[in-house]
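Enquirer: Could you look at this predicted model? Sequence included:
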Amino acid sequence: MSGRGRVLLVDDDADLLAAASDWLQVSGFEVTAVADPHRVAGRIDETDPDVVVTDIRMPGRDGMALLSDITAGRPDLPVVLMTGHGDVALAVSAMRQGAEDFIEKPYDADHLVSVLDRAVGKRRMGREIARLKRLVAAGDSGGIIGDSSAMRLMRDRIATLAAIDIDVLIIGETGTGKELVARALHDGSPRRAGPFVAVNCAAIPESIFESEVFGHARGAFTGAQAERKGKFEYADGGTIFLDEIESMPAGLQAKILRVLQERQIERLGDNVPRRVDIRVVTAAKTDLGEAIAGGGFRQDLFYRLAGTEIRIPPLRHRKDDIPLLFTHFARMAAQRHGRPDPEIGAAIQTTICAGDWPGNVRELKARAERFALGLDELAGMPASSGGTAGSSLPDRLAAFEIAEIRAAMDACDGRCAMAAERLGIPRRTLNEKLSRFGLRGAVAKD
């Protein structure tokens, strides 16, 4: 993929073709020039352009015929038409037939570049959306969206552990999707036909925690007029997910440990042990070492939980997934509310990739949904992330650097040495910037 985009330029006027090609190449585009309109189809197959720019009035085969062929065979490939005749009716007809834009000769060179930037951005976003659809349709992602190397590795680990009937501890910051990972483990396991029961350990008051989790016998306490199953019994034959395990009351941790070891529970007020056939998946926001050191978490319980771990990378460490996620959430919100799919161009992608997103995927999803409904124009960075892209010089410079580094790495197929040479900076400097901007996971082949 070239940095600014691949352009297939069609014009029977050799002088104009050469001049336009030179200008676009100087502007950062990769240009394939074609003087014979009959050769266009073959060159499209060879070069896979991001946009086709064609003159309308050409001998033998005009631009309208090319437009018709391209929209029929490659409806996702944008076509920009040029004419020196100022034919308004022809322009209207071309737009109705699917032309991306219409430029009148003699054209302004900067305006042409602007039109091509929009077209390339639309084409690349279309490809991202198609890739997203393939990931979701494949059914092996468990709904976990992301194509960065970190997410591919995590999905592989989930697939491996799902088939093994062992307990798993998930470590991930707030909003990274720990329950989604737990559900993927359940859905990919032999227990998929059984129940999936989620328990938020931080949301249940300590006074009723034992009754909620283990159940109670009739008359176990005032108001217990009938016996009641707890969460563990409801999960029998399936998976129980204990989220925010670090918030579990200290007095109950010993009982949870026994359940993990013995696979049996006793209801509150009852002395009858009950066997439960369950898989236990737990999750914590951070490593439990600090909680153990502070006396808030049992070390033996930690050892029982931590035999197998899945660590979810925060969004700031997989920034290449941000445009994909943002587009997915925005499109889903638009569909729910009967809105047209929002256009998410290069400027918006740069803005969202510059944020830290401390709320991770949950925060990004909320922002994308507001954007899809027209409630957020993304003029600056999310307030919760502390970013101010577009308002302060350092943030604007950072956004510019990110965009240029991404373009160079794309153009060089992820090879750091070549990208550093292209950017005119030492390789060590590029490596430092890749780490600082959270771009390391998606690049660096050498």
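Expert: Looks like it came in fine.

Enquirer: from here on, contacts and neighbour counts on C-alpha atoms
Expert: Fine.

Enquirer: Can you give me the distance of the residue nearest to the spatial centre of the chain to R258?
Expert: The centre of the chain sits closest to L325, judged by C-alpha atoms, centre = their mean, with a distance of 2.9 Å. Applying C-alpha to C-alpha, to the nearest Å, the value for L325 to R258 is 40 Å.

Enquirer: ok, now S149?
Expert: Looking at S149 against R258, where the rule is C-alpha to C-alpha, the gap reads 38 Å.

Enquirer: next one: I145
Expert: Spatial separation of I145 from R258 under the definition C-alpha to C-alpha is 36 Å.

Enquirer: Please spell out which residues along stretch 73-86 are buried.
Expert: 76-83 (16 or more other C-alpha atoms under 10 Å).

Enquirer: Pasting the second one now:
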Amino acid sequence: MSGILLADDEPAFQRLTGAWLRGLGHDVRVVGDGDAARAAFAEAPADLVLLDLAMPPHHDPEAGLALIANFAPAPVIVMTGHADHALALKAIDAGAWDFLAKPVDPDILRIVVARAMDRAALARELAALKARDTGAEDMGLIGTTPPMAALRDLIRRVAPTRLPVLVLGPSGTGKELVARALHHASPRADRKLVPIHCGAIPPEWDCARFSDY
């Protein structure tokens, strides 16, 4: 289910619209004023906000417009009985996803909500993909070529496992960077990574003592 925050001060509209949206499979929270809407979103961000503009405590569409920025990055669908062209432009300029005049046509609302929820889902997916890439890129694995993309994908797949990984390559190709990226993306990222220059280890040393690391 998808989380929707419905902010409207009309009890009948709250009941009817809330029940209708739940019937479409959405999880809906209902609040009746601007302050409550801001607090509810801060406590648990919604995927979508349906916002009446003229709500308590101000009952002023301009105050409702000022609320829109508090709900980023969720799309906001503005619903108001104060429907005019200038107000609609102000709402879109303030960051609203769409503007609907009351009384709201259920078929139009269904379409607009579906489009907004799709947009929110795509935004979350993009954010997740960017977050997945950040770990490797922070360790110096930059580049957009297919081999680099394949390397980052391999690191993401291997890092969560407990398998030993052997990184091969000529001197200067970034083997230690790959090792650091693997460590950074693994469940052991909060533990120390201990690089050891094997070529500098004297032959008489007992390398078995490093196994505990």
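Expert: The structure has been received and is ready for your questions. Please read all numbers here as calculations on a predicted model, not as lab measurements.

Enquirer: returning to that earlier point: which residue of I145 and R258 of the first structure possesses the greater neighbour count?
Expert: For I145 of the first structure and R258, the more surrounded residue by other C-alpha atoms under 10 Å is I145, and the numbers stand at 19 against 13.

Enquirer: How about that one, nearest residue that isn't a chain neighbour?
Expert: Once its chain neighbours are removed from consideration, I145 of the first structure has its nearest residue in L325; the separation is 6.7 Å (C-alpha to C-alpha, 6 or more residues apart in numbering).

Enquirer: hang on, the earlier thing: contacting residues around the residue nearest to the centre of the first structure?
Expert: For L325 of the first structure, the contact set (C-alpha atoms under 8 Å, 6 or more residues apart in numbering) comprises 145-146, 361, 364-365.

Enquirer: Out of these, which comes closest to E404 of the first structure?
Expert: Checking the contacts of L325 of the first structure against E404 of the first structure by C-alpha to C-alpha gives G146 as the nearest, at 22.1 Å.

Enquirer: gap between the closest one and V10 of the first structure?
Expert: Applying C-alpha to C-alpha, one obtains 37 Å for the distance of G146 of the first structure from V10 of the first structure.

Enquirer: and the two? which has more neighbours close in?
Expert: Taking other C-alpha under 10 Å, G146 of the first structure and V10 do not tie; V10 has more neighbours (27 against 21).

Enquirer: what does that one align to in the second structure?
Expert: Applying TM-score structural alignment, one finds that V10 of the first structure aligns to A7 in the second structure.

Enquirer: what's the answer for R39 of the first structure, then?
Expert: Using TM-score structural alignment, the partner of R39 of the first structure in the second structure is A36.

Enquirer: Can you classify its match by secondary structure?
Expert: Assigned with DSSP: H, G, I helix; E, B strand; the rest coil, A36 of the second structure falls in the helix class.

Enquirer: quick one: the helix or strand harbouring M148 of the second structure to chain centroid distance?
Expert: Secondary structure here is read from DSSP states H and E; on that basis M148 of the second structure sits in helix 146-158. From the chain centre to the centre of helix 146-158 of the second structure is a distance of 22 Å (C-alpha atoms, centre = their mean, to the nearest Å).

Enquirer: what comes up buried for that helix?
Expert: 152, 155-156, 158.

Enquirer: all strands of the second structure, in order?
Expert: Applying DSSP state E to the second structure gives strands spanning 3-7, 27-31, 48-52, 76-80, 98-101.

Enquirer: So which of those strands is nearest H58 of the second structure?
Expert: The closest approach between H58 of the second structure and any of the strands of the second structure, judged by C-alpha to C-alpha, belongs to strand 48-52 at 12.1 Å.

Enquirer: By how much does that closest one deviate from the first structure on average?
Expert: Plainly put, strand 48-52 of the second structure ends up 0.8 Å away from its match in the first structure on average once the two are laid over each other (mean C-alpha distance after the TM-score superposition for the first structure).

Enquirer: give the contact list for I170 of the first structure.
Expert: In this structure, I170 of the first structure makes contact with 178, 181-182, 281-284, 309-312, judged by C-alpha under 8 Å, 6+ apart.

Enquirer: Could you identify the most distant pair in the residues you listed?
Expert: For the contacts of I170 of the first structure, the maximum inter-member distance is 14.3 Å, found between V281 and I312 (C-alpha to C-alpha).
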